[in-house]
Every structure is written in structure tokens, then in C-alpha cells.
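[1] Sequence and computational prediction follow.
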Amino acid sequence: MERLTKWEDGSITYNEKRELECGEYCDSCSQGAGICKTVENMIKKLATYEDAEEHGSIVRLPCKVGDTVWDNDFGYPESYEIKAFSYGYCDSYVEPDIEDQIIFYYENYSGSITGAFPMSELGKTVFLTHEEAEKKLEQLKNEI
């Protein structure tokens, strides 16, 4: 990961290789990038995110609430809508034995939470597209 900001003597600066034009960020700015509080705040916020990313504090989720995922139920792809996610332990009434992972909860066509899966199952048993689910189902049929 290439940082766009850097720390020097306790201050945050942006990478000098990039040209920073104040007009790209502010309408009708007359101050210039050197004394612009908006650009300064943007750089500070970006530096905070870059620090968090370097320390492994940012998780990039492969899907979000409202997305459709596909599971091969009973020999054909079935769609489910992601309703929530959490980290930690999944109550056994939904799905047993999921601990210390990001867990996605999904609902069926009637709107009931019908299951959950850990993020580690994406691409193995749960898929982000119908085509990926069909491809995996075909692969499993060929292995029999």
C-alpha cells in the first residue's frame, strides 16, 4: 500500500510528488492549498485512515447489507439477502459453531432470518453471483 500522507516531526504532510490544486476540492477558493483548512482536514482524516489500515484496523467487507448472495441448496442456486453482520459468536439458533469471525446473516424470500455464514465461506459455499454458485455446483457434480 502506497501512502498518500506521511508523518514528519509530528506533523502530517502529503506526498510532494502529487500536485495539490485547491480548486479541485473547494468551490471559489481564494486562499490556496497552503493555508486551506478544508484540505488540511482532508489530509488529517486520510492520514488517520492510512494509519488504521497499516495497523490492520480496517476490514473491507466483500458484501454489504442489502446485497444478494447465492447458496447451493438442494442442488440448485438459491438467493438470499444479507440483512446484518456481526463479529464474534453466532447464536446456535441460526448457525452453530461460528466464533471469532465476521458473520453475515441472511433472510429468505419471506423476510425471515434463515441462516448465517462466516466471511471465510465466501467463494466456497456462499457466492456473490448466481454464476459463481452455478459454476461451483457444476464442479461438485463433476466430482461425483
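    Nice, thanks for sending it over.
[2] can we go C-alpha only for contacts and neighbour counts from here?
    Noted.
[3] I'd like to know which elements the strand or helix carrying residue 133 is packed against.
    Per DSSP states H and E, residue 133 falls inside helix 130-143. Helix 130-143 is packed against strand 68-73, strand 76-88, with contacts defined by 3 or more Cα pairs under 8 Å, 6 or more residues apart in numbering; DSSP states H and E.
[4] possible to save the ones you listed as CSV with mean neighbour count and distance to residue 138?
    Shown next, in CSV, are the helices and strands packed on helix 130-143 (neighbours: other Cα atoms under 10 Å; distance: least, Cα to Cα, whole Å):
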stretch, mean neighbour count, distance to residue 138
strand 68-73, 19, 10
strand 76-88, 17, 10
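[5] Alongside the first one, take a look at this:
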Amino acid sequence: MGYKRDEEQGLLLRLPCKMDENTKVYEIYRFCGEGAWEIEEHYIKFSDLKKIGMTVFLTHEVAEKALAEMED
């Protein structure tokens, strides 16, 4: 009853992935703001959620594709 009500009121947030200590994500970054862009693998943090699809990706393949597009 409470879950359905909360869902109907738009109070639930659907996350794009599991949020546990085993969920890996891939972040595009530039070491010290200079040099080549790199892809770093790390375990997801809440601060990654707002960056998913921009600089944080759920698979390495998608991160590589985004990096190739950035370099073009």
C-alpha cells in the first residue's frame, strides 16, 4: 500500500543501476586536467548518479564510444 502510493505520487526514484558495493562504473577523466583522456573503473558512488551518460557510464564499451566521440 505505501509503496504503490509513493510511486503514484512520484516520490520514488528509479536508479539506472544497482547501488551496491559491487557495481562498477566507468568514468572518463583527464589526469590533472592535462594530457590524454582516460577511462577509470571504480565502484559506483551516489555522486556518480548525476553524471551517468555524460562522463560516467555503466559499461566500458559505452565509455569507449563516448570517449571516441569526445576526441573527434
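    Received it, and whenever you're ready, just let me know what you need. Worth saying up front: this structure is predicted, and the values here are computed from it rather than measured.
[6] for the helices and strands packed on helix 130-143 of the first structure, which one sits closest to residue 46 of the first structure?
    strand 76-88 (25.4 Å; Cα to Cα).
[7] Can you mark which positions in the helix or strand following the closest one are buried?
    Next along the chain after strand 76-88 of the first structure, taking DSSP H and E as the criterion, comes strand 101-107. By 16 or more other Cα atoms under 10 Å, the buried positions in strand 101-107 of the first structure come out as 102, 103, 104, 105, 106, 107.
[8] which one of those sits closest to residue 133 of the first structure?
    Distances from residue 133 of the first structure to these, taken by Cα to Cα, are shortest for residue 106, at 16.2 Å.
[9] Out of the helices and strands packed on helix 130-143 of the first structure, which gets nearest to residue 118 of the first structure?
    That would be strand 76-88 among these, by Cα to Cα, at 9.2 Å.
[10] Give the other helices and strands that that closest one contacts.
    Secondary elements touching strand 76-88 of the first structure (3+ Cα pairs under 8 Å, 6+ apart): strand 68-73, strand 101-107, helix 130-143.
[11] JSON lines please, covering these and showing distance to residue 87 of the first structure.
    Listed next are those as JSON lines, based on distance: least, Cα to Cα, whole Å:
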{"stretch": "strand 68-73", "distance to residue 87 of the first structure": "19"}
{"stretch": "strand 101-107", "distance to residue 87 of the first structure": "4"}
{"stretch": "helix 130-143", "distance to residue 87 of the first structure": "25"}
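[12] Which of the ones you listed sits closest to residue 51 of the first structure?
    Across those, closest to residue 51 of the first structure is strand 101-107 (Cα to Cα), at 21.9 Å.
[13] Contact partners for the closest residue to residue 114 of the first structure other than its chain neighbours?
    Counting by Cα to Cα, 6 or more residues apart in numbering, residue 107 is the residue found nearest to residue 114 of the first structure once chain neighbours are left out, at 5.3 Å. Contacts for residue 107 of the first structure (Cα atoms under 8 Å, 6 or more residues apart in numbering) come out as 80, 81, 82, 83, 113, 114, 115.
[14] and of the residues you listed, the nearest to residue 130 of the first structure?
    Using Cα to Cα, these come closest to residue 130 of the first structure at residue 80, 10.8 Å.
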